[in-house]
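S.K.: Here is the input, now give the coordinates:
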Amino acid sequence: MTKEDVSEPAEGDAVLGCFTRNAPHQRAVIHQVASAPMPSDCEFSFFDPSEPQCREILQDPNTTIPELFAVLRQWVPQVQKNIDVIGIEILKRGCGVNDRDGLTDMSLLHYCCKAGAPGIGDAETAASFARQLLALGADPNLRSRWTNMRALHYAAYFDVPQLVGVVLQASQPGEVDATCSDFEFGTALHIAASNLCTSAVKRLLELGANPAFRVRFFSV
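M.R.: Predicted coordinates:
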């Protein structure tokens, strides 16, 4: 990785001072499943942080961590482009940086890697928040138990080269070729290529992904 690949702290990174870095011995919590809170008289079916009633719910301390994880599961631009706003509210409520959503088994870093998806989210916003999470102790090697995907695999699957770079910057050498059993033990490069995620493919190759890595099929 060259010096140019190292990202400078973004202006929004000042939020780090509000939270404590995750201690190595701190055990991650799997939060129970809940439904997304919605205003009782709303005329839309998704959460929109820019809408006053939704913003009031978002900032209400009585809104729980599981409810806010449920908001993050909504695959709409209004939510995904506000990953940092919603994520900070989750952290404010005492969520550990490696805690997981009980339905998806995804951490905030996993959600970040999805939130940069072209046409849905904002890659720069997601990358900035991912850097904050990593500085707080987010584990880039954490896998969802349902998909066996790491943050890097999500970034590749959703074609977010900015997140590919951020995650690999925080990873050990060789992790670029970490495999995923849900994709026939392919690497992030296999995942990106099979989904025609050309931007992610290019970034992975720039950062040392092995194009000669062969997928091995295992019989049970």
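
S.K.: From now on I want contacts and neighbour counts done on CA atoms only, so please keep to that.
M.R.: Will do.

S.K.: was I right about Ala126 contacting Asp84?
M.R.: Yes - the pair Ala126 and Asp84 passes the contact test of CA atoms under 8 Å, sitting 6.9 Å apart.

S.K.: and for comparison, fold this next one:
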Amino acid sequence: MTKEDVSEPAEGDAVLGCFTRNAPHQRVVIHQVASAPRPSDCEFSFFDPSEPQCREILQDPNTTIPELFAVLRQWVPQVQKNIDVIGIEILKRGCGVNDRDGLTDMSLLHYCCKAGAPGIGDAETAASFARQLLALGADPNLRSRWTNMRALHYAAYFDVPQLVGVVLQASQPGEVDATCSDFEFGTALHIAASNLCTSAVKRLLELGANPAFRVWFFFLSFLFCIITHQQT
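M.R.: Below you'll find the predicted structure:
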């Protein structure tokens, strides 16, 4: 099994747009929990960046980082397909690229890997923003302390092969088989197979995931996933 730890941020001081790459050992902030903002006369329960009143709130400098993290937690297409728009507003307010949401303990890169989910997000938009975050020093090995999942595990869980590729491109050799204790120390391949995420399974295998890395709870799921994929 791989050791489940968090690596130090990568070095560098390159600038992407108006944001500066994370400095080595930069302090990570866990932002307090807040509720998502919404217009006072809003008739819907979720945040929609394309709606003028919501867009005004999004661009208002008085809207806080915790409030925008709360927006990212809304599992609706209107939010997830705009991960880049909302994420940039979070960065504009001084959020570190590896800072965490106080409720989920997830970073922007973690949210990116969820935001590509089929049927609710946009994988290409999420992958493009993930590349920007990684260029700014986002740590692909960072784990949520609630789920113990890395970005790769989220990409596998939500069946986003584009994000699997982006994250592994920024990772060290062998990280494809990093384990997650919340999934009985299964790897990203086990997680994808147990959810029948055939696209993620295929991409992980292409990128060197070890199918012989057995965790018995997931092994039957993996076999079923492969058989199902071969029949389609």
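
S.K.: Report the TM-score for the pair.
M.R.: The TM-score (sequence alignment, normalised by the length of structure 1) is 0.91; 217 aligned residues with a CA RMSD of 6.7 Å.

S.K.: coming back round to it: neighbour count: Ala126 and Asp84 of structure 1, which is higher?
M.R.: Set side by side, Ala126 of structure 1 and Asp84 show unequal neighbour counts under other CA atoms under 10 Å, the larger going to Ala126 at 27 against 23.

S.K.: The more buried one: which element?
M.R.: Counting by DSSP states H and E, the secondary-structure element that holds Ala126 of structure 1 is helix 123-135.

S.K.: helices or strands next to that helix in the packing?
M.R.: The elements that helix 123-135 of structure 1 packs onto, with contact taken as 3 or more CA pairs under 8 Å, 6 or more residues apart in numbering; DSSP states H and E, are helix 83-92, helix 108-115, helix 161-169.

S.K.: Show me what the longest one is in contact with.
M.R.: What it means is helix 83-92 of structure 1. The contact list for helix 83-92 of structure 1, computed with CA atoms under 8 Å, 6 or more residues apart in numbering, reads 19, 58-59, 65, 68-69, 72, 97, 108, 111-112, 115, 125-126, 129.

S.K.: Mind reading off the mean deviation between the following helix or strand past the helix holding Ala126 of structure 1 and structure 2?
M.R.: From helix 123-135 of structure 1 onward toward the C-terminus, using DSSP H and E, the following helix or strand is helix 151-157. Helix 151-157 of structure 1 differs from its equivalent in structure 2 by a mean of 0.0 Å after superposition (mean CA distance after the TM-score superposition for structure 1).

S.K.: Distance from the chain centre to helix 151-157 of structure 1, please.
M.R.: The gap between where helix 151-157 of structure 1 is centred and where its chain is centred comes out at 9 Å by CA atoms, centre = their mean, to the nearest Å.

S.K.: now do stretch 68-81 of structure 1
M.R.: On the basis of CA atoms, centre = their mean, the separation between the geometric centre of stretch 68-81 of structure 1 and that of its chain is 12 Å.

S.K.: now do the same end-to-end measure for it.
M.R.: Chord length of stretch 68-81 of structure 1, first to last residue, is 15 Å (CA to CA, to the nearest Å).

S.K.: that older thread, how close does the helix holding Ala126 of structure 1 sit to structure 2?
M.R.: Compared with structure 2 after fitting, helix 123-135 of structure 1 deviates on average by 0.1 Å (mean CA distance after the TM-score superposition for structure 1).

S.K.: Can you check what angle separates that helix from helix 161-169?
M.R.: Orientation note: helix 123-135 of structure 1 sits at an angle of 20 degrees relative to helix 161-169 (axes from the mean of the first three to the mean of the last three CA atoms, to 10 degrees).

S.K.: List the contacts of helix 123-135 of structure 1.
M.R.: Contacts of helix 123-135 of structure 1 with the rest of the structure, by CA under 8 Å, 6+ apart, involve 9-10, 12-13, 16, 21, 81-84, 97, 108-109, 112-113, 115-117, 140, 160, 162-163, 166, 170.
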